[in-house]
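Undergrad: Sequence first, predicted model second:
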Amino acid sequence: MFKALALSMLVTALVMAQALVAQARPESFADLAQTVSPAVVNITTSTTVARGTGSGPVLPDGSPFEEFFRQFREREEGEGGEMPRPRRSSALGSGFVISEDGYIVTNNHVIERADEIIIEFYEGGEMPATVIGTDPKTDIALLKVEADNPLPFVSFGDSDVARVGDWVMAMGNPLGQGFSVSAGIVSARNRALSGTYDDYIQTDAAINQGNSGGPLFDMDGKVVGVNTAILSPNGGSIGIGFSMASNVVTRVVDQLQEFGETRRGWLGVVIQDVTTDVAEAMGLDMVAGALVTDVPDGPAAEAGMMAGDVITSFDGVKVPDTRELVRQVGETEVGKTVRVVVFRDGGTQTLKVTLGRREEAERAAGAGPGGDEPEAAPEPEAMMGMTLAPLDDELRSQLELANDAQGLVLQDIDQTSEAFEKGLRAGDVITEAGQQEIVSIEDLEVQIDAAREAGRKSLLLLVRSNGQPRFVALTIQED
């Protein structure tokens, strides 16, 4: 009797569990779509372009259509070599209203270079829009329409709580077909495509051309992403779409609304990821952090940061890699003084850095070549698969380096060597070894011996390729 009762209870529990799983999938998205649709808009842009700027059809030599297209182009461009007449080009996209007074979010690429922007509302009617501000780095734009009455709008949700497997719904104007809804799940989180501040939600909800700038909703009707891109071999949806996470978008929108532009924090360092061999060469316990390769004039330099430091913590948050550090810095208020923990000389130090503004710092400055009398070139020497020679005036001139540039120039390299495999090439300049400046072959030999005595298997080199610094760890050969 007891066994039969226990079996019955188990069967009941399994049936209830299956019912709960079935209930996890919504029976319909109709109520949600009806609620949020009035805030979703179609966007049509017009741009004036010059005729004749395209290359036209590609035809094989001797094609019977060559004469036809030649005459067609002549009619388009006018007779007697007249300048081609300009024409209007239109494009379509999507967006959504975020406030009753008419602020609208879309993608920057939807409205970029547009002369005219028309907003079409779900419930009918059109309005012209003006651009409040854009951020090409996250592909976000903020528009504004002037309406006589309050507009229906939607709010942003917290994209950080979205989990892989959660249901989401995309809305927009795919392929110019008008308002359309598609549903799917969150396929992945924290995707990076090509931008510095990328943080995309990946979804299998159908996203096509024209969906760009439209919202990705969670089941509470909150916007957790802005539909931006798809991965597709044919231009259509294959179930891999990307939406910029709302927690990135809200920070950008707030700044565009307040300032008309973004104002990101700037630390003032050139960094690279810490690899396993670099960690071993530096004596780091973990393969994490951001390795500083250069410290130009700026906030970090003023705080005493040095090339060779490994940033392990920024403003109280651990730094796993360079991508996260760039995001953390960019999201921090300009002018804020933060604590930055760095690993240096086998221990940690805490620096106080007052952040500058990245947009102001992006004005680049270059150094010119030198012009003093050349000195006799020293004999090159082969080491670690590289043929090296100290910089002299002639080499500085050839490489267009500053007069005071120091280091060893790589004149030739064994293509079977580890150095070649790690990207070193002729013309690169090694300025540091073992985090010590080097100006001669003897300096490099001293650092190799010091690394051996310390029991290290590799030596950390600071290499400048076309002026860009990076650290490379090379294995030390046994004596």
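TA: Cool, got the structure.
Undergrad: switch to C-alpha atoms for all contacts and neighbour counts from now on
TA: Noted.
Undergrad: Let me know how buried the closest residue to Thr337 other than its chain neighbours is, in neighbour terms.
TA: By the measure of CA to CA, 6 or more residues apart in numbering, the closest residue to Thr337 outside its immediate chain neighbours is Thr354, 4.0 Å from it. For Thr354, the neighbour count with other CA atoms under 10 Å is 20.
Undergrad: try Asn227
TA: 31.
Undergrad: Looks like it contacts Gly210 (just checking).
TA: No - applying CA atoms under 8 Å as the test, Asn227 and Gly210 come out as separate, 9.9 Å apart.
Undergrad: which residues does the residue nearest to Thr337 contact?
TA: If you count contacts by CA atoms under 8 Å, 6 or more residues apart in numbering, Thr354 has them with 299, 335-338.
Undergrad: Tell me the one among these nearest to Asp412.
TA: Using CA to CA, Pro299 comes nearest to Asp412 of those, at 37.5 Å.
Undergrad: Take this one as well and set it beside the first:
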Amino acid sequence: MKKISSLILASVIGSMITFGVFYSFDVFDGKTLKIEHISSTGGNGAVLAMDKKGDLRPLDFTDIADKVMHSVVHIRSTQTGAIADQISQGQLPDPFKRFFKNGPFDDLFGPKYHFESPRVQKMPNLKMGSGSGVIINDEGYIVTNYHVIKDADDIEVTLNDNRTYKASVMGTDPSTDLALIQIKEKDLTALPMVNSDDVEVGDWVLAVGNPFNLNSTVTAGIVSAKARNINILKDRSAIESFIQTDAAINPGNSGGALVNLQGGLIGINTAISSPTGAYAGYGFAVPSNMVNKVVEDLLKYGVVQRGYLGVTIRGLDGNLAKVKDLELTEGVYIDSLMENSAAQKAGLLAGDVILKANGIDVRSAPELQEVIARYRPGDTVDLLIDRKGKEKEYEVKLKNKEGNSELIEKENTDMLVLLGVELEDLDKETSRKLDIEGGVKVKKLHAGKLKRHTGMKDGFIITKVGGERLKDKDQLIDILENTNGGVMLEGFYEDYPGVYYYAFGL
């Protein structure tokens, strides 16, 4: 029988940009056996696997691959930029030129008013990316990687049957490199999530995605390791506890599925480690338990509710154990505790070694981070710690990053997502400096109506909507939610003279 060196699981990753390290991840419950000769099936060299009943069966991926392919989509993102040559002093958006230019409104508004952003003579500068996504319910919700759709002005989703849709961003979590998007379609084939804690090193897995725009590519391999931290996410509060696989990961597979041999989703393919940017045998995926928590929070709260222990930690190893004179060589060592943190209030001390969190062994810092990331502020986590050779149990009530146990207040995110904007009220000092009352500042523009249909830029201060003066962002959102038709926003930029108007439809 021919020796099978390895069955590679291809989990392909991210947008078509080479990062040097890229993103990727699933599992099988039984042991895999290699049989030298099987007279009743297919002859020599057959590979069998033991099912949950203990029966041997041929290792066949065809049914699983067919099932999973219908739940994995191809995502194309487009980002539109512009090169500015000079400052605009009265440029009108094309749809409104025939109404406003050289007409009666010229005398009404006067030459100091502007109907466009402070830019003119724009040269289009398109950036296009490609990745994958996984349908998680029949209402059109799709999970992908944040880096696949980051700053995209247009997101296009193609199903396995070649149907194509425009997608909207419903929420993002840069800390885990996850994003939730939605298409307007129902009765889709969703992929069920399974408990990623049940994944074991050596389990068979399949990776499905769209590497190099090769639609619905399926590859196979095994789980090589768990709880990997490869320091690829640049977010300050990044949480990395990847499932590692020997799947072939390439640009375009980011956001794709890593599944077990029952077709259950165990991870979202996210990254690869490679000196060339192409497959080198090391792929990484976000575990499904973390994916499930992020998705639930985005759907329910609009933001991810994250609980914190309030400690600085590092994984315990032989060297650290020797320095700290510890008998243990596994666990999570607490270097320090923040003032008034959840851990401090519960009674933990610097020098404690965390062994378990809610009954789950945590032998490294990424494992602890992954477990804690499943809980929200106000949730209680039971920690088993070692303190100078004696085990103790503590009940810790997690806090948010503000230092209390309250959930982050849910903003009305639906309208903000539709517009693709982050807003903030003007503080008193800024209002006094600009000599205005009220007003709402555009903190950041993302993919959405404002970026797609207007020339608005970050930093625009909205003073009126439809002629009505604004006090705060809640008033603005309330007006927009009760508007059906055209909207006119009036305001200005701190660094440019005059008043600007932006019109769009709802």
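TA: Received it, and whenever you're ready, just let me know what you need. Predicted model only: the values in this text are computed from it and were never measured.
Undergrad: ok, back up a step: what residue of structure 2 takes the place of the residue nearest to Thr337 of structure 1?
TA: Here Thr354 of structure 1 is matched to Lys397 in structure 2, going by TM-score structural alignment.
Undergrad: Also Arg87 of structure 1?
TA: Checking TM-score structural alignment: Arg87 of structure 1 goes with Asn125.
Undergrad: Apart from its neighbours in sequence, what residue is nearest its match?
TA: Using CA to CA, 6+ apart, the closest residue to Asn125 of structure 2 is Gly81 (4.8 Å).
Undergrad: rewinding a little: which ones among the contacts of Thr354 of structure 1 map onto strands?
TA: Applying DSSP state E to the contacts of Thr354 of structure 1, the entries found in strands are 337-338.
Undergrad: What range does stretch 165-183 of structure 2 cover in structure 1?
TA: Going by TM-score structural alignment: stretch 165-183 of structure 2 matches residues 127-145.
Undergrad: Would you mind finding the longest helix in structure 1?
TA: Of all the segments of type helix in structure 1, defined by DSSP state H, the longest one is helix 2-24.
Undergrad: chain center to that helix, what's the gap?
TA: 48 Å (CA atoms, centre = their mean, to the nearest Å).
Undergrad: mind checking how far the equivalent of Leu326 of structure 2 over in structure 1 is from Thr312 of structure 1?
TA: In structure 1, the residue paired with Leu326 of structure 2 is Leu284, using TM-score structural alignment. Between Leu284 of structure 1 and Thr312 of structure 1 the distance is 11 Å, computed by CA to CA, to the nearest Å.
Undergrad: When those two are compared, which one has more neighbours?
TA: Set side by side, Leu284 of structure 1 and Thr312 show more neighbours around Thr312, with 21 against 18, by other CA under 10 Å.
Undergrad: what does the helix or strand harbouring that one contact?
TA: Here Thr312 of structure 1 is covered by strand 310-314, with elements defined by DSSP states H and E. By CA under 8 Å, 6+ apart, the residues outside strand 310-314 of structure 1 that reach it are 288-292, 318-320, 325, 328-329, 338-344.
Undergrad: quick revisit: count of neighbours near the residue nearest to Asn125 of structure 2?
TA: Gly81 of structure 2 has 13 nearby residues by other CA under 10 Å.
Undergrad: contacting residues for the residue nearest the centre of structure 1?
TA: Geometric centre of structure 1, nearest residue: Gly195, 1.7 Å, by CA atoms, centre = their mean. By CA under 8 Å, 6+ apart, Gly195 of structure 1 lies in contact with 137-138.
Undergrad: Distance of it relative to Met244 of structure 1?
TA: Noted for Gly195 of structure 1: a distance of 11 Å to Met244 of structure 1, by CA to CA.
Undergrad: Kindly report the same for Gly283 of structure 1.
TA: Counting by CA to CA, the gap from Gly283 of structure 1 to Met244 of structure 1 is 38 Å.
Undergrad: And these two? Which one has more around it.
TA: Per other CA under 10 Å, whichever of Gly283 of structure 1 and Met244 has more neighbours is Met244, with 30 against 15.
Undergrad: contacting residues for the more buried one?
TA: By CA under 8 Å, 6+ apart, the contact set of Met244 of structure 1 is 138, 198-201, 225-228.
Undergrad: For Val487 of structure 2, grab the count of nearby residues.
TA: 17.
Undergrad: ok, Pro469 of structure 1 - how many residues close by?
TA: 21.
Undergrad: Just to be sure, it is in a strand?
TA: Yes - assigned with DSSP: H, G, I helix; E, B strand; the rest coil, Pro469 of structure 1 falls within a strand.
Undergrad: can you pull out the helices in structure 1?
TA: Under DSSP H, structure 1 gives helices at 2-24, 30-36, 66-77, 108-111, 246-259, 276-282, 299-302, 322-330, 358-361, 393-399, 418-421, 441-453.
Undergrad: would CSV of the ones you listed with distance to Pro152 of structure 1 and mean neighbour count be doable?
TA: Shown next, in CSV, are the helices of structure 1 (distance: least, CA to CA, whole Å; neighbours: other CA atoms under 10 Å):
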stretch, distance to Pro152 of structure 1, mean neighbour count
helix 2-24, 29, 11
helix 30-36, 8, 13
helix 66-77, 45, 13
helix 108-111, 22, 23
helix 246-259, 18, 18
helix 276-282, 53, 20
helix 299-302, 44, 19
helix 322-330, 32, 19
helix 358-361, 34, 14
helix 393-399, 61, 18
helix 418-421, 58, 16
helix 441-453, 67, 16
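Undergrad: For Gly125 of structure 1, which of these is the nearest?
TA: Taking the helices of structure 1 one by one with CA to CA, helix 30-36 is closest: 17.2 Å.
Undergrad: leaving aside the residues next to it on the chain, what's closest to the residue mapped onto Leu32 of structure 1 from structure 2?
TA: When structure 2 is aligned by TM-score structural alignment, Leu32 of structure 1 is paired with Ile64. Sequence neighbours aside, Gly263 is the residue nearest to Ile64 of structure 2 in space, at 5.5 Å (criterion: CA to CA, 6+ apart).
Undergrad: Could you check how many residues crowd around the one you found?
TA: Neighbour tally, Gly263 of structure 2, other CA under 10 Å: 25.
Undergrad: Where in structure 2 does stretch 200-214 of structure 1 fall?
TA: Taken onto structure 2 by TM-score structural alignment, stretch 200-214 of structure 1 occupies residues 242-256 there.
Undergrad: Kindly check the end-to-end length of that stretch for me.
TA: End to end - CA to CA - stretch 242-256 of structure 2 spans 14 Å.
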